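Novice: Quick one: sequence plus predicted model below, questions after.
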Amino acid sequence: MYTPPDFRDDDKDSIRATIRSVGLASFVTATPDGPVTTPLPLFLEETEGEHGVLYGHLARANPQWRQPSLGDALAIFSGPDAYITPAWYPAKKETGKVVPTWNYIAVHAYGPVEFFTDTDRLLAVVQRLTDRHERDRATPWAVSDAPPDFINALLRGIVGLRMPVTRIEGKRKMSQNKSDADRAAIAAGLSASNRPSDRQVASLVPVRKQS
C-alpha cells in the first residue's frame, strides 16, 4: 500500500481498533490463475504472535481455499472514508489551485494462510464471530440457540481460515498534509453532510483548537 509519511499509521492500538471496527474485510490470495478475493468477516486474536492472528471461515464450495496460494495472503480492512470537495478550501477563492481528494483509513495485513475443517475449531470460530456481532444487541442470538444437528450440518459446509499476521500496514489519510485553515473547512463541510460516514470522518480530521 502506497503510504506517504504524513499518512502512515504505525500505532498498534490504532491499527487494531480499525480492524475491530470493520465488519467485512476483503481476503485476497494470489494463485496461478491470478488474484482471488472473498469478502469475509474476520476477527483478530490479539494474544497470538507479534501482530495477532486473523480467523474466519468461507464456504466449502468457494474454490479459493483449494487453490494454491502464491506467497502470503492479504486481508484488507477499510475504515471510514469521505470525498473531499475542493469547494471547501479557502485557497479556492484565493488561487483556484485546488483539486478533489478522498480521506480514508485502511489496514493491510499479510501472512501465510491455513485452511482447516476440524469441527471443534470451526465451531469456535463461528461462535467468536457471532458473539462479536451480537453482543451489542438487546437480545443477542447465540449459536447454541439453534439445534446442534442443524449447526453441525452447516459446519460441514464451511472451511476455517487462520492467518498469522507477519506484516501489517496502517494508513490514516485525514488531510494531515493540508493547512490549519483547510482542515477546519474540511471538518466543517463534512460535519454538515447528511452521510453518517462523512460526519464520522469529520471527527477524525485533525483541527487545531483556537486559543
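Specialist: Nice, thanks for sending it over. Predicted model, so just to flag it, every value in this text is computed and none were measured.

Novice: rest of the way, CA atoms for contacts and neighbours
Specialist: Will do.

Novice: Now for the residue of the chain most remote from its centre: which residues touch it?
Specialist: When distances to the mean C-alpha position of the chain are computed (C-alpha atoms, centre = their mean), the maximum falls on Glu94, with 37.9 Å. For Glu94, the contact set (C-alpha atoms under 8 Å, 6 or more residues apart in numbering) is empty.

Novice: I'd like to check what contacts the longest helix belonging to the chain. Which residues are they?
Specialist: When the chain is parsed with DSSP state H, its longest helix is helix 119-134. Applying C-alpha under 8 Å, 6+ apart, the contact partners of helix 119-134 are 41-43, 55-57, 116, 140-143, 152, 155-156, 159-160.

Novice: tell me what the helix or strand following it is packed against?
Specialist: Using DSSP states H and E, the helix or strand that directly follows helix 119-134 along the chain is helix 148-155. If you count contacts as 3 or more C-alpha pairs under 8 Å, 6 or more residues apart in numbering; DSSP states H and E, helix 148-155 packs onto helix 119-134.

Novice: right, and Asp81 touches Ala106 too?
Specialist: No. If you go by C-alpha atoms under 8 Å, Asp81 and Ala106 don't touch, sitting 9.2 Å apart.

Novice: which residues does Met1 contact?
Specialist: Per C-alpha under 8 Å, 6+ apart, neighbours of Met1: 108, 169.

Novice: at 10 Å instead, please
Specialist: Residues in contact with Met1 (C-alpha atoms under 10 Å, 6 or more residues apart in numbering) are 106-108, 169-171.

Novice: Likewise for Leu74?
Specialist: Leu74 touches 26-30, 37, 108-113, 163, 165, 167-168, counting by C-alpha under 10 Å, 6+ apart.

Novice: helix or strand right after whichever strand or helix holds Leu58?
Specialist: Taking DSSP H and E as the criterion, the element that holds Leu58 is strand 53-59. Next along the chain after strand 53-59, taking DSSP H and E as the criterion, comes strand 73-84.

Novice: can you give me how far that next one is from the chain middle?
Specialist: Here the centre of strand 73-84 is set off from its chain's centre by 6 Å, with C-alpha atoms, centre = their mean, to the nearest Å.

Novice: one more structure, for comparison:
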Amino acid sequence: MYIPAHFDESRPEALHALINEAPLGTLITHGPQGLDANHIPFELAAAEGEFGTLRAHVARANPVWQQLTDGDEVLVVFRGGDAYISPSWYPSKHEQHRQVPTWNYRVVHAHGRIAVRDDERFVRGLVARLTRTHEAALPTPWKMTDSAPEYIDTLLKAIIGIEIRITRLVGKFKLSQNKEVRDIHGAAEQLKARGEDVIGDAMSALLVPGRAS
C-alpha cells in the first residue's frame, strides 16, 4: 500500500482501535486456485503476540480453509469509513482555485500467518465472545443459551475456526492532513452536515491537541 508520510498511521493503539471499531475484515489468501477474498468479522486479541492475534470462523462449506496450510501468509484489510471530499468545501479553494476532489478513508492492513482451528472448544468460545461483544449494546442481548443446545451444537459443527498471528500492521489514515487547518475544518463540517460522521469526526479530531489521527 502506498502511504505518503502525512497519511501514515503507525501507532499500534490507533490501528487496534480501528480494528475493534470496524471488525469486518477482508481476508485475502493465495491458494491453489489463486487469490481469494472473504469478508469475515474478526476478534482481536491485542495483547497476544507482538502485534496482536486475530480470530474468526468460516463456514465448513467454504473451501478457503481447505486451501490453506498452517503458517501460510495472509492479509486482512480493515476499513474504518470513507468519504468523497469536494474541493468546494475548502475555504482556500475560493481564494486560490487550486484544489481538486479527493477521497478520504482509514484502512489497516494486518499481515500475518494463519492457522486453521478445527476445534469445537475454540469455535464455541469464539462465537460466545463475538456474540457478547456485538450484542452488548442491545436492550435485550441475545445469548447462545437462548437457543436449544442441540441447535447450537449443530451450527457449531458447520463452522471452522481460524487464527492469524499478526506479523506486521500498516495503517493509512487519509484525512486531509496535507491541507490547511481551515480546509480540514471546512471539509469535516460539510461531511458531518451530510451525516458522514465517521470520517467527519476523524478529521475534526486532527484539530484537537493530543487527538491527532
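Specialist: Sure thing, it's come through. Computed from a predicted structure; not experimentally measured.

Novice: Superposed, what's their TM-score?
Specialist: Once superposed, the chains reach a TM-score of 0.91 (TM-score structural alignment, normalised by the length of the first structure), with 206 aligned residues with a C-alpha RMSD of 1.7 Å.

Novice: Pull up the overlap in contacts between Asp81 and Ala106 of the first structure.
Specialist: Contact with both Asp81 of the first structure and Ala106 is made by residues 172-173, according to C-alpha under 10 Å, 6+ apart.

Novice: circling back to that earlier point, out of the contacts of Leu74 of the first structure, the closest to Ala181 of the first structure would be?
Specialist: His108 (31.2 Å; C-alpha to C-alpha).

Novice: who touches the residue most central in space within the first structure in this structure?
Specialist: Closest to where the C-alpha atoms of the first structure average out (C-alpha atoms, centre = their mean) is Phe77, at 1.9 Å. For Phe77 of the first structure, the contacting residues are 15, 18-27, 42, 105-109, 170, by C-alpha under 10 Å, 6+ apart.

Novice: do the same with Pro164 of the first structure
Specialist: Pro164 of the first structure sits next to 44-45, 48-55, 72-73, 109-114 when contact means C-alpha under 10 Å, 6+ apart.

Novice: Could you name the helices and strands sitting against the host helix or strand of Ser204 of the second structure?
Specialist: Element membership of Ser204 of the second structure [criterion: DSSP H and E] is helix 197-206. The helices and strands touching helix 197-206 of the second structure, judged by 3 or more C-alpha pairs under 10 Å, 6 or more residues apart in numbering; DSSP states H and E, are strand 73-85, strand 102-117, strand 159-174, helix 181-193.

Novice: how far apart are the third one and its match in the first structure?
Specialist: The superposed strand 159-174 of the second structure is, by mean C-alpha distance after the TM-score superposition for the first structure, a mean 0.7 Å from where its aligned residues fall in the first structure.

Novice: Same check on the last one?
Specialist: Following superposition, helix 181-193 of the second structure is found to deviate from the first structure by 1.7 Å on average (mean C-alpha distance after the TM-score superposition for the first structure).

Novice: Same question for the second one.
Specialist: Average distance, strand 102-117 of the second structure versus aligned residues of the first structure after superposition (mean C-alpha distance after the TM-score superposition for the first structure): 0.9 Å.

Novice: what angle do that strand and strand 159-174 make?
Specialist: 150 degrees (axes from the mean of the first three to the mean of the last three C-alpha atoms, to 10 degrees).

Novice: The first one too?
Specialist: Interaxial angle, strand 73-85 of the second structure versus strand 159-174 (the same axes, to 10 degrees): 50 degrees.

Novice: Equivalent analysis for the last one, please.
Specialist: Going by the same axes, to 10 degrees, helix 181-193 of the second structure is angled at 140 degrees with respect to strand 159-174.

Novice: Need the contact partners of helix 181-193 of the second structure.
Specialist: 83-93, 175-180, 194-207.

Novice: separation between Arg121 of the first structure and Leu155 of the first structure?
Specialist: Between Arg121 of the first structure and Leu155 of the first structure the computed distance is 10 Å (C-alpha to C-alpha, to the nearest Å).

Novice: For the two, indicate the residue with more neighbours.
Specialist: Each of Arg121 of the first structure and Leu155 has its neighbours counted (other C-alpha atoms under 10 Å); Leu155 has more, 21 against 14.

Novice: if we can go back for a sec, out of the contacts of Pro164 of the first structure, which are buried?
Specialist: By neighbour count, with 16 or more other C-alpha atoms under 10 Å, those hold 44, 51-55, 72-73, 109-113 as buried.

Novice: ok so, going back, okay, buried residues for the longest helix of the first structure please.
Specialist: For helix 119-134 of the first structure, by 16+ other C-alpha under 10 Å, it's 122-123, 125-126, 128-130.

Novice: what does stretch 85-103 of the first structure give?
Specialist: For stretch 85-103 of the first structure, using 16+ other C-alpha under 10 Å, the buried residues are 86-90, 103.

Novice: Secondary structure and distance to Ala187 of the first structure added to the residues you listed, as JSON lines?
Specialist: Listed next are these as JSON lines, based on DSSP: H, G, I helix; E, B strand; the rest coil; distance: C-alpha to C-alpha, whole Å:
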{"residue": "Pro86", "secondary structure": "helix", "distance to Ala187 of the first structure": "13"}
{"residue": "Ala87", "secondary structure": "helix", "distance to Ala187 of the first structure": "13"}
{"residue": "Trp88", "secondary structure": "helix", "distance to Ala187 of the first structure": "9"}
{"residue": "Tyr89", "secondary structure": "coil", "distance to Ala187 of the first structure": "11"}
{"residue": "Pro90", "secondary structure": "helix", "distance to Ala187 of the first structure": "13"}
{"residue": "Asn103", "secondary structure": "strand", "distance to Ala187 of the first structure": "11"}
